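**Student:** Got a predicted model here, sequence first, then my questions.
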Amino acid sequence: MTVSVHVSQAAQATVEQLVPGLVDDLVASRVTAADNDLWGPDASAEASVRLGWVDAVSNSRPLVAEIVSLRDDLRARGIDRIVLAGMGGSSLAPEVIANTAGVPLTILDSTAPAQVLRGIDEGLARTALVVSSKSGSTIETDSQRRAFEAAFSDLGIDPAERIVVVTDPGSPLEESAREAGYRVFTADPNVGGRYSALTAFGLVPAGLAGADIAELLDEAEASMLQFAVDSTENPALRLAAAIVGTEPRRDKLALISDGTHIEGLPDWIEQLIAESTGKAGTGILPVVLLPVSPEVESAPADLQIVRLVDDADEFHLRHHGEILVSGTLGAQFLLWEYATAIAGRLLGINPFDQPDVEAAKTAARGLLDARPEATTAAFVESGIEVRASDPALLRSGTLAGVLDALWERLGTDGYVAIHAYVDRNDMPQLSGLREMVAADSGRPTTFGWGPRFLHSTGQYHKGGPAQGVFLQITERTDVDLEIPGRPFTFGQLIEAQAAGDAAVLSGLGRPVVTLTITDAVDDVLALFEAAQ
C-alpha cells in the first residue's frame, strides 16, 4: 500500500454510507477512463478537456531525461540557482517537490516589488529562470519574465541562455518563447493548472533544482491501481466521501502536517480543493493549521481535521474523529486529485472550472488603466492606516475595535480570511497573525499571501458560501520596480490587485477591512497586539 486513508467516528460513518454507491456507479474506473459525463451535462464539455492528469505519469516519463540533461548542462556552465516564476498550481507543486527533496528552488509568486528585486539580485549570474504559465497571459508571471529579461540583458547575459518556459502547446507564450530562442517544455493541454503536479509544470522546475523526479513518478505509478479500482477500500473514494459527506455537514477542512517527511503539502491541497469546489454557493474551505492551532485545541462543529502523517497506525489511537492520510509524495498528489474530482461529483459541481477567478483580475486591470487616487484612511493608529468596506465597521475608531466589529459579522458557520499583500521575505512573522485571529475570533481562519492566494482560495471566497469576513494587509514602501514594456510598476500592480479583490468581495456583500502597514517592524507588533 503506497497510500492510506484512516477514518473514524463521523468520517467513518460517512464512508460506509457513500462509498458503496460510488463503487456501484464505477466512479473510480470511470475517472481513470476519463469519462467526462461523471459530473453531469453542464460540466461535460469542460471535463472532456481537463482529465489528462489521470495519464500524467506515463505522459511525463519522456520529460525526465530532457530535464536531467538540461540540469546537467546548466550546472556545467555554473548555473545552479533556479528561480520559478509561476502562480497557483504552477508554483505550489514544484515548491512541495523541491522542499520535500531538500533542494533549493526560489519561488517567485508575488508582485511585491522588494520580493521580485530579491529574486533578481540574489545571484543573478548563476541563475536560470523557469517561466510557467499555461497561456503566458498571467499578469504576474509575464511581469516577472519581463523584469528578468531586462536584468539578464543589463548584466550582459543573453536571456535565451537562462530562461526556460513551461506552457501549453500552441499557446501565445510558446510562440513568443520559441521566437526568442528560449528552451520550451510543453505540457498536456488537457490538464488544468491545479491538477498539473505530475506534468511538466511540476517536474521541470523541481527537476532543474535537483529533485529526483523519476522517483516521484515511480511513487505515483505504484499507487495508480489503488485509485482506479472500484472497491470500498479505494483510498480516493474513502477520502472524497469523508471530506464532503458528514452529517451535519463539515464544510471546513483543517489540513495539518504532523510527523510527515513531506514538506508543505497542505498549501498545495488548499489551492486544489478551494478552487475546484468553491463555486455555486457551496464548497469545501481548506484551512492550513499547525498541530497546536486554536481550531485543533477546540474544534468547531463544522471543521473536519485531516492529519497528514507518515504512519497512520501510530496516530489513530490519539486522534479519533480525524482523517489520517499517509503515503509517498507522488501517491499523495494523485490521491488528492482523484478525491477532489470525486468530491465535485458528490457536491454536484464542476471541479474543473473556476468561474469567479477572473473577477478580481478584471477589477485590477480596470484600476491599472484608470489609476484612481488612493482613498483616505478612516484613521491611523500606531502607523497603521485603517479602511473598511462598510463605515459601520469603523465606528469604534480603534484598531482593536474594528477587528472586533469584523468578527461580529461572523455567523456560526463563518470563517476569517487574512490576505497579506506584502513582501513575505521581509515580514515572515506576519503569518503568525493567523493563530491570534483564530483565537480571538473563535472561528476557522485562513492566511494567504497576496496575490498568490488569488490563484487558489480566491475562487472559494467569491464563488463559495457567503460565510467569510476578510482582513487585508497591504504595505506602503518606497521600494518599487519598473515592469519593462508596461505603463505600471510592480508596486502599482500589487496595489491594484489588492484594491480590485477588495472591491469584488465588497460588491458581493463580503465585509473587508484593509490595514496598510507603513513600518514593517513596529506596525506588525501593533497589529499583533490589536488582534489579541
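**Tutor:** Right, received. Where do you want to start?

**Student:** Every contact and neighbour count from this point should use C-alpha atoms.
**Tutor:** Will do.

**Student:** How much space separates residue 249 from residue 7?
**Tutor:** Going from residue 249 to residue 7 by Cα to Cα, to the nearest Å gives 16 Å.

**Student:** which one of those two has more residues nearby?
**Tutor:** Higher neighbour count among residue 249 and residue 7: residue 7, with 24 against 13, using other Cα atoms under 10 Å.

**Student:** Could you find the closest non-adjacent residue to that one?
**Tutor:** Once flanking residues are discounted, residue 7 sits nearest to residue 323: 5.0 Å by Cα to Cα, 6 or more residues apart in numbering.

**Student:** Kindly report the same for residue 144.
**Tutor:** Residue 144 sits nearest to residue 85 (Cα to Cα, 6+ apart), 6.5 Å away.

**Student:** The one you found and residue 13: what is the separation?
**Tutor:** Distance from residue 85 to residue 13, by Cα to Cα: 44 Å.

**Student:** So these two - more neighbours on which side?
**Tutor:** Higher neighbour count among residue 85 and residue 13: residue 85, with 28 against 16, using other Cα under 10 Å.

**Student:** what are the ranges of the strands in the stretch 351-500 of the chain?
**Tutor:** For the stretch 351-500 of the chain, applying DSSP state E, counting those that start in this stretch gives strands covering 379-381, 384-388, 415-421, 445-449, 468-475.

**Student:** For those, give me a markdown table that also has distance to residue 517.
**Tutor:** Shown next, in a markdown table, are the strands of the stretch 351-500 of the chain (distance: least, Cα to Cα, whole Å):
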| stretch | distance to residue 517 |
| --- | --- |
| strand 379-381 | 10 |
| strand 384-388 | 5 |
| strand 415-421 | 10 |
| strand 445-449 | 15 |
| strand 468-475 | 5 |
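
**Student:** For those, give me CSV that also has mean neighbour count.
**Tutor:** Output for the strands of the stretch 351-500 of the chain, formatted as CSV (neighbours: other Cα atoms under 10 Å):
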stretch, mean neighbour count
strand 379-381, 14
strand 384-388, 23
strand 415-421, 24
strand 445-449, 23
strand 468-475, 24
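
**Student:** Out of these, flag the one nearest residue 332.
**Tutor:** Nearest to residue 332 among the strands of the stretch 351-500 of the chain is strand 445-449 (22.3 Å), distances taken as Cα to Cα.

**Student:** Can you tell me what sits against that closest one?
**Tutor:** Strand 445-449 is contacted from outside by 286-288, 415-422, 424, 431, 434-435, 437-438, using Cα atoms under 8 Å, 6 or more residues apart in numbering.

**Student:** Just to be sure, residue 67 is in a helix?
**Tutor:** Yes: according to DSSP: H, G, I helix; E, B strand; the rest coil, residue 67 belongs to a helix.

**Student:** do you know how far it is from residue 214?
**Tutor:** 10 Å.

**Student:** now residue 229
**Tutor:** Distance from residue 229 to residue 214, by Cα to Cα: 24 Å.

**Student:** Which one's more surrounded, these two?
**Tutor:** For residue 229 versus residue 214, neighbours defined as other Cα under 10 Å are more numerous around residue 229 (20 against 17).

**Student:** okay, now the one to match up with it:
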Amino acid sequence: MSGYDVLTRGDVLHAALQARDYLVGCGVPGALAGKDPRLWGRRAVDHSRLGWLDLPAASRGLLEQIDGLVAETRYSGLDHIVLIGVGAEALAAQAIMEGRPAGAAAPAGELTVLDGADTAALDLALERLDRTLVVLSSKAGVSLEGDAYRRIFTAAFREHGLSEREIAGRFLVVTDHGSPLHDFARQCGYRVGLTDPYLPGHFGALSAYGLVPALLAGADVHRLLDEAEALLPSLARAEDNPGLLLGAILGGCAQQGGGGAARDKVVLREAGRGSALTDWIAQLLAVGTGKRGRGVLPFAPPGVPQELPDVHGIAINPGAAAPAEADTSLWAPLGAQFLLWEYATAVTGWLLGVNPFEAGGTSVQEAEDDAATLLRDAAGGPLDEGRPAFVDGGIEVHADLGQPVGGDLAAVLAGLLDRVPGTGYLSVVSYLSGEFSGRYLAPALARGAHRPVCYGAGPGYLHATGPVHKDGPGTGAFLVVTGDAPDGGAGDRPVPGRPYGLARLQLARGLAEVRALRERGLPVVRLHLRDPAGGVGRLAEVVRSVSLSMSSPSARP
C-alpha cells in the first residue's frame, strides 16, 4: 500500500467538516507546516516540541550512525532483541515489527518486549541468552520494572559465563541526552543512543525509540521512513490533507454540541484481533489529549459490542468494504500511519484547547513512586494491602463505592456497573502473569453496564493511557484484578539485589494504581485472586451472571 485516504460519513462527517473549515480559517495547516509554536499560546509550546514533523528525514541520519552497531550484532549472532520499556517507547517498536506489508519477508531477527505486564514472557527471553541484546528504552530514569529486568538479565549473563565487560556490551540504552538514565548508562559502561530531550515521547515513533529496537531485530525501517516522507507534502495543504481531516473528525466529534452528544470515545478497528499499532494510537491519543478534564478515549472492539451515541468507530486499513460499525475509514501504510496520527493528535489537542505535546501529568510518576514506597516500607515482608471487605470463592473483594457492600461478589460488580456514568466507561486493569486479559470480560461487562469497556495489563496499560483516565473527563469506573504469585516460573522470580520479586513488584504496582484512582474520587473495585488459575474462571462466571441480570434496559435503575 502506497496511498493514503480518510473517508467518513453521517453525523461524524458533519462535525468533521465544520471543524475542518474552522481549522483552515484559523490558519492551522500552514502554522503546523511552519512549526509555529504560537498555535498553543506564546509560551505554551517550544518550537523544538514540533520536531516530530522532521523525523522522516532527520532519522535517516540516525540509521547511518548505527550501521556499525547493526553490523556488529549481525556478526555476533545477536538476533533476539529484548526491549525493556513501558508505554510509547515499547509500543512503537512492537508496531513496526508487526506491520510489514503483505508478502514481505519476515524480519531476520525477533523482538521481545518486557513492560512489566506479562512476566511469563521473561522465561522465554532467558532461554535465548546466546542470541540476546537488551535494549533499555526510556526518556527519563529507570522504571521499577526496568531496574528489575536489568538486574535479572545481568545476573543471567553472569551465570552464563560472560565477563563484566561482555555483559555491558549486551546492553544498549536509548534515552534523552542528559537524562538520569543517560548518566546511569555511562556509569555501567553500556552503549548509549541519545535522542532529542525536547521531542515528546508519545510523538517519537519515528525516532530512535521506535526505530532502533526494530532495526536491530531486522525490520525494514528505511521503507517506514519513505512512507512517512511521502505523506509530508499533503500535511502542508489546507485541502486534501488527511491528517487535518482525521484531526477534525476526532476533535470535532469530541466537542460536538448543539443537541448532539459529544463523541469523545473512539473504537479502533483493525483486521484480526487488533495490534500494537492500535495500542500505540490509543496511548498517543490518551497522552496527547487527556488533560484539563478533556480527552479522547480509545477502545478496542470487544469492549463496545453495541452502538452508543457518544462512540464512533474508525476502521484502519479495511478491505474492499469497511466494517458496518465504522463511521470513518483510514488507509495508509505503517510509516504514514505514525505521522498521520501524530498530526491528527496535534490538531485534536488544538481544537480541545490542550497542549498535546506535554507528557501526561504527574499521575504516572506518582503511582510509580507510591509503588516504590510500598515495597520499601514492606522491607521484604507482606505488602500493606488492607483488609478485604469479604472473600467470595477465593476472591478477595476490596471495594470503595461510597456505599455499604454485602458479602456477594455479584452484588459488588453490579454496584460498580451502576456507578458508571451515563457518559462514562469502565476500565479493567489486570496485574496477573499469564494469558488472562480484560478482553475476556469486556463484552459481558459492556452489555451489563450499557457503556463501553476498555482493558489492558498493568503497569504498561495505565502508563500508556493513564493521563486520559486520571486527568481527562473523569467519567471512568475501574475494576483492578491482582493475584497471588503462581508456583514456579517467572511470576515469582526474585530480583537480584532487591528484597522483592516480580510478583510482589506487580502487586505493588496494582495497589499504587488503586490508591491513585481513589485519590481522584473515581469508583474502584480491586479483586485479588488467591488462586489465579481458578479465580479467573470464577470471575468470568460471575461477570456473565451479572451481565445477564443487567442486560435489559429495564433492569437498570
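**Tutor:** It's in. Quick caveat: nothing in here was measured; it's all calculated off a predicted structure.

**Student:** Would you mind finding the match for the residue nearest to residue 7 of the first structure in the second structure?
**Tutor:** Counting by TM-score structural alignment, residue 323 of the first structure lines up with residue 328 in the second structure.

**Student:** any idea which helix or strand carries residue 107 of the first structure?
**Tutor:** Remark: residue 107 of the first structure resides in strand 106-108, with elements defined by DSSP states H and E.

**Student:** by contact count, what packs against that strand?
**Tutor:** Helices and strands touching strand 106-108 of the first structure, by 3 or more Cα pairs under 8 Å, 6 or more residues apart in numbering; DSSP states H and E, are strand 81-85, helix 113-121.

**Student:** Tell me the counterpart residues of it in the second structure, please.
**Tutor:** Counting by TM-score structural alignment, strand 106-108 of the first structure sits on residues 112-114 of the second structure.

**Student:** After superposing, tell me the mean distance of that stretch to the first structure.
**Tutor:** Taken over the aligned residues, the distance from stretch 112-114 of the second structure to the first structure averages 0.5 Å (mean Cα distance after the TM-score superposition for the first structure).

**Student:** which residues of the stretch 401-532 of the first structure fall in helices?
**Tutor:** Assignment of helices within the stretch 401-532 of the first structure using DSSP state H, counting those that start in this stretch yields the ranges 433-441, 457-463, 490-507, 520-531.

**Student:** What span of the second structure is the shortest one aligned with?
**Tutor:** Correspondence between helix 457-463 of the first structure and the second structure is established over residues 465-471, with TM-score structural alignment as the criterion.

**Student:** And the contacts of stretch 461-473 of the first structure?
**Tutor:** Contacts to stretch 461-473 of the first structure, defined as Cα under 8 Å, 6+ apart, come from residues 277-283, 355-356, 406-407, 409-411, 413-422, 498, 502, 505, 508, 510-517.

**Student:** Weed out the non-buried ones from these.
**Tutor:** Among these, those classed as buried by neighbour count (16 or more other Cα atoms under 10 Å) are 277-280, 282-283, 356, 406-407, 409-410, 413-422, 498, 502, 505, 510-517.

**Student:** What's residue 313 of the second structure aligned with over in the first structure?
**Tutor:** Using TM-score structural alignment as the criterion, the counterpart of residue 313 of the second structure in the first structure is residue 305.

**Student:** If we ignore the residues flanking it in sequence, what's nearest its match?
**Tutor:** With sequence-adjacent residues excluded and distances taken as Cα to Cα, 6+ apart, residue 305 of the first structure is closest to residue 254, at 4.6 Å.

**Student:** residue in the second structure matching the one you found?
**Tutor:** Per TM-score structural alignment, residue 254 of the first structure is aligned with residue 267.

**Student:** In which helix or strand does the residue nearest to residue 158 of the first structure when sequence neighbours are not counted reside?
**Tutor:** Distances taken as Cα to Cα, 6+ apart put residue 152 closest to residue 158 of the first structure, at 6.5 Å, once the chain neighbours are dropped. Under the criterion of DSSP H and E, residue 152 of the first structure resides in helix 139-154.

**Student:** what does that helix contact?
**Tutor:** 85-87, 109-111, 116, 120, 124, 129, 131-133, 136, 158-159, 482-485, 490.

**Student:** let's go with 7 Å and repeat that
**Tutor:** Applying Cα atoms under 7 Å, 6 or more residues apart in numbering, the external contacts of helix 139-154 of the first structure come out as 85, 86, 111, 120, 131, 136, 158, 159, 483, 484.

**Student:** Whichever of those end up buried, select them in PyMOL.
**Tutor:** In PyMOL, this line selects whichever of these come out buried by 16+ other Cα under 10 Å:
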select buried, resi 85+86+111+120+131+136+159+483+484
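
**Student:** quick revisit: next, count neighbours for the residue nearest to residue 7 of the first structure.
**Tutor:** 27.

**Student:** And the contacts of stretch 222-234 of the first structure?
**Tutor:** For stretch 222-234 of the first structure, the external contacting residues (Cα under 7 Å, 6+ apart) are 2, 19, 20, 23, 26, 28, 29, 32, 235, 236, 331.

**Student:** if I've got this straight, the fourth one is in a helix?
**Tutor:** This means residue 23 of the first structure. Yes: judged by three-state DSSP, residue 23 of the first structure forms part of a helix.

**Student:** Show me what it aligns to in the second structure.
**Tutor:** Taking TM-score structural alignment, the alignment pairs residue 23 of the first structure with residue 24 from the second structure.

**Student:** Now do the same contact list for the residue nearest to residue 305 of the first structure.
**Tutor:** Contact analysis of residue 254 of the first structure by Cα under 7 Å, 6+ apart lists 286, 287, 288, 289, 303, 304, 305, 306.

**Student:** Pull out the buried members of the residues you listed.
**Tutor:** By 16+ other Cα under 10 Å, the contacts of residue 254 of the first structure give 286, 287, 288, 289, 303, 304, 305, 306 as buried.

**Student:** Would you format the contacts of residue 254 of the first structure as CSV with distance to residue 336 of the first structure and secondary structure included?
**Tutor:** Output for the contacts of residue 254 of the first structure, formatted as CSV (distance: Cα to Cα, whole Å; DSSP: H, G, I helix; E, B strand; the rest coil):
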residue, distance to residue 336 of the first structure, secondary structure
286, 13, strand
287, 15, strand
288, 15, strand
289, 18, strand
303, 18, strand
304, 16, strand
305, 15, strand
306, 12, strand
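
**Student:** related to what we said a few turns ago, looking at the second structure, where would I find the counterpart of the helix holding residue 152 of the first structure?
**Tutor:** Mapped onto the second structure using TM-score structural alignment, helix 139-154 of the first structure covers residues 144-159.
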